[in-house]
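K.L.:
Attaching a predicted model along with its sequence, questions to come.
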Amino acid sequence: MRVAGMKVKIALSSLRIASFYALLSMLWIILSDRILGWIAKDYYQLELFQTIKGLFFVAATSLLLYFFSRKQMSTLFLVQSASEREALASLKEKELLLREIHHRVKNNLQIIVSLMSLNAEQDGLEDLKSKIRSMALVHELLYSSEGLSTLRADEFAGRLATVLLESYGEYGVTISGQGELFYIKVEKAVPIGIFVSEACANAVKHARQSPNEPLSIRISMRLEDAKVTVEVRDDGKGLGAADRSSLGLGTTLMAAVAEQAGGTLQRRDEGGAVVWFCYPAD
């Protein structure tokens, strides 16, 4: 913006110089011819005065052009320097973003390997696919957003519900997502996505008396008292005393990613199972 403003300033300055030169030249020609007509006594004297007048005009305008062009060149140099500084700053920013992308990819690959190891002894291919899809969704939302470091919570919750419904919808499960209008940093978004995915997988497996029963799951993300709350609730049979005290693989994974996001896993019964965690808003 600063460089663009300087370019506009140069263009306006050039227009003023050209206008001033045109006006000065016209006034000089008209007035000098009349004055010479008054003071010249004959044709030869008029011709001499015309020659002197022309030489004086060339010398004066050359001097003016020298000073004006010198000023313009100084301004152009400043614009070029500012452009180079902006280009260098943009290049450094892109290098930082590229390093950050490589770092995120490395971390996400490590998470995928860990998830595959956890699911290796189970028939959990669909669950693993849903977790990987939730991680991919984070990056999809990132490159389609204005920034590269935050996601809108309402969009994230809604899209997560859509992705997970593709995995579990055929099992008689409905999944909805709702979020308030605030932003989640990308380092929080990946563990949140895995947490929600695992919570939905647990609900599909354990919340119903039989696999044919319908099940409704609701995902919510809200900002309250400078804390972000991520919650998944279902309308199934609830946790029960044994489930609330047990630490199965799914619960362990949810606790781990909740801790990674800066929170602690919480569970309760409330018309079904409710799992959630909170972390301080940045």
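P.N.:
Alright, I've got the coordinates.

K.L.:
okay, CA-based contacts and neighbour counts for the rest of this
P.N.:
Noted.

K.L.:
can you give me the helices in this structure?
P.N.:
Taking DSSP state H as the criterion, the chain contains helices spanning 2-39, 43-119, 125-143, 153-168, 186-206, 240-245, 249-260.

K.L.:
Please name every helix or strand in contact with the lengthiest strand in the chain.
P.N.:
What stands out as the longest strand in the chain, according to DSSP state E, is strand 215-224. Using 3 or more CA pairs under 8 Å, 6 or more residues apart in numbering; DSSP states H and E, the elements in contact with strand 215-224 are helix 153-168, strand 173-179, helix 186-206, strand 227-234.

K.L.:
how big is the angle separating the first one from strand 227-234?
P.N.:
So the one you mean is helix 153-168. Helix 153-168 and strand 227-234 are oriented at 30 degrees to each other (axes from the mean of the first three to the mean of the last three CA atoms, to 10 degrees).

K.L.:
Remind me what helix 153-168 packs against, helices and strands.
P.N.:
Packing contacts for helix 153-168, counted by 3+ CA pairs under 8 Å, 6+ apart, involve helix 125-143, strand 173-179, helix 186-206, strand 215-224.

K.L.:
what sits up against the longest one?
P.N.:
Read that as helix 186-206. Contact with helix 186-206 is made by 127, 130-131, 134-135, 138, 149-151, 160, 164, 168, 173, 215, 217, 219, 230-232, 234, 236, 250, 253-254, 257-258, 260-261, 273, 275, as judged by CA atoms under 8 Å, 6 or more residues apart in numbering.

K.L.:
let's bring in a second one:
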Amino acid sequence: MQLALNEKETLLKEIHHRVKNNLQIIHSMLNLQLSHIKDAKAIEMFKESKDRVYSMALIHEKLYQSESLANIDLGEYIPSLLVNLFHSYGAAARGISQQINIEPFTLSIDRVVPCALILNELVSNSLKHAFPSKLDLKGEVRIHLYHADNLAKLTVSDNGIGLPADFKIENCESLGMKLVIVLIKQLRGTIQINTNSNGTEFAVAFNVGE
């Protein structure tokens, strides 16, 4: 019995390793293609796709490195994801900092993947739109993740220019926001948006064990 379990663990580790490698190959191909594109809109779309692929590859890398083959500690995952996003959008050169407040807890891979992609989209949205170059302030993106009453609660906020007063996420035409809606439905979760001239806050909640 123990031998069978050991073999299963080895097989799962190998699967995660191969999935990670395949996603990294896709990431590299997108990066290579990106260097040959001149159109600004196309460049933006390729960068966004590249970051989404990386967010998933990172999950499988963490699973491969973890003692658990089915769960990820988000406290270890999120900082690595943010390093990539802040580099991708040149945040340091633009004077944008990050503040992370994460309560350590684990989620199954079925919930980590949509959660990671939601985080990817919301942080990307802040880095792209909240801090136009003409804005004379020190930008900050804040991530708060905690666990209460079997709910995971993720908040992504910034001190940028805020959203239009009539903004409704369900009417948003951007692929990123449409993806957020689909993923929240997948998690059977909720999202609340608060925005004003002092910034924007997206608050996502979903059941941990469902």
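P.N.:
Nice, I can see it. Values in this document were obtained by computation on a predicted structure and should not be read as measured data.

K.L.:
among the helices of structure 1, which is nearest residue 266 of structure 1?
P.N.:
helix 249-260 (8.5 Å; CA to CA).

K.L.:
May I see the buried residues of the closest one?
P.N.:
Using 16 or more other CA atoms under 10 Å as the burial criterion, the residues of helix 249-260 of structure 1 that qualify are 251, 253-259.

K.L.:
Return a ChimeraX selection command for the buried portion of the contacts of helix 186-206 of structure 1.
P.N.:
In ChimeraX, this line selects whichever of the contacts of helix 186-206 of structure 1 come out buried by 16+ other CA under 10 Å:
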select :127,130,131,134,135,138,149,150,151,160,164,168,173,215,217,219,230,231,232,234,236,253,254,257,258,261,273,275
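
K.L.:
picking up where we left off before, most tightly packed of the helices and strands packed on helix 153-168 of structure 1?
P.N.:
Between those, helix 186-206 has the highest mean count of neighbours, a mean of 22, where neighbours are mean count of other CA atoms under 10 Å.

K.L.:
now the spatially most central residue of structure 2: how far from residue 167 of structure 2?
P.N.:
Centroid check for structure 2 by CA atoms, centre = their mean gives residue 120 as the closest residue, at 2.3 Å. Taking CA to CA, to the nearest Å as the measure, residue 120 of structure 2 falls 20 Å from residue 167 of structure 2.

K.L.:
Likewise for residue 74 of structure 2?
P.N.:
Distance from residue 74 of structure 2 to residue 167 of structure 2, by CA to CA: 30 Å.

K.L.:
returning to that earlier point: dump the buried residues of helix 249-260 of structure 1 to CSV, plus distance to residue 143 of structure 1.
P.N.:
Conversion of these to CSV gives the following (distance: CA to CA, whole Å):
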residue, distance to residue 143 of structure 1
251, 31
253, 27
254, 27
255, 29
256, 27
257, 23
258, 25
259, 26
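
K.L.:
and those, which two are the farthest apart?
P.N.:
251 and 259 (12.2 Å).

K.L.:
you'd agree residue 179 of structure 1 is up against residue 224?
P.N.:
No: with contact defined as CA atoms under 8 Å, residue 179 of structure 1 does not count as touching residue 224 (12.0 Å).

K.L.:
which residue in structure 1 lines up with residue 74 of structure 2?
P.N.:
In structure 1, the residue matched to residue 74 of structure 2 (TM-score structural alignment) is residue 153.

K.L.:
That match is in contact with residue 177, isn't it?
P.N.:
No: at 10.0 Å, residue 153 of structure 1 does not count as touching residue 177 under the criterion of CA under 8 Å.

K.L.:
Let's have the helices and strands packed on helix 153-168 of structure 1 in CSV, adding distance to residue 24 of structure 1.
P.N.:
Output for these, formatted as CSV (distance: least, CA to CA, whole Å):
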stretch, distance to residue 24 of structure 1
helix 125-143, 57
strand 173-179, 68
helix 186-206, 63
strand 215-224, 68
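
K.L.:
Tell me which of these sits nearest to residue 280 of structure 1.
P.N.:
Comparing those by CA to CA, strand 215-224 comes nearest, at 9.5 Å.
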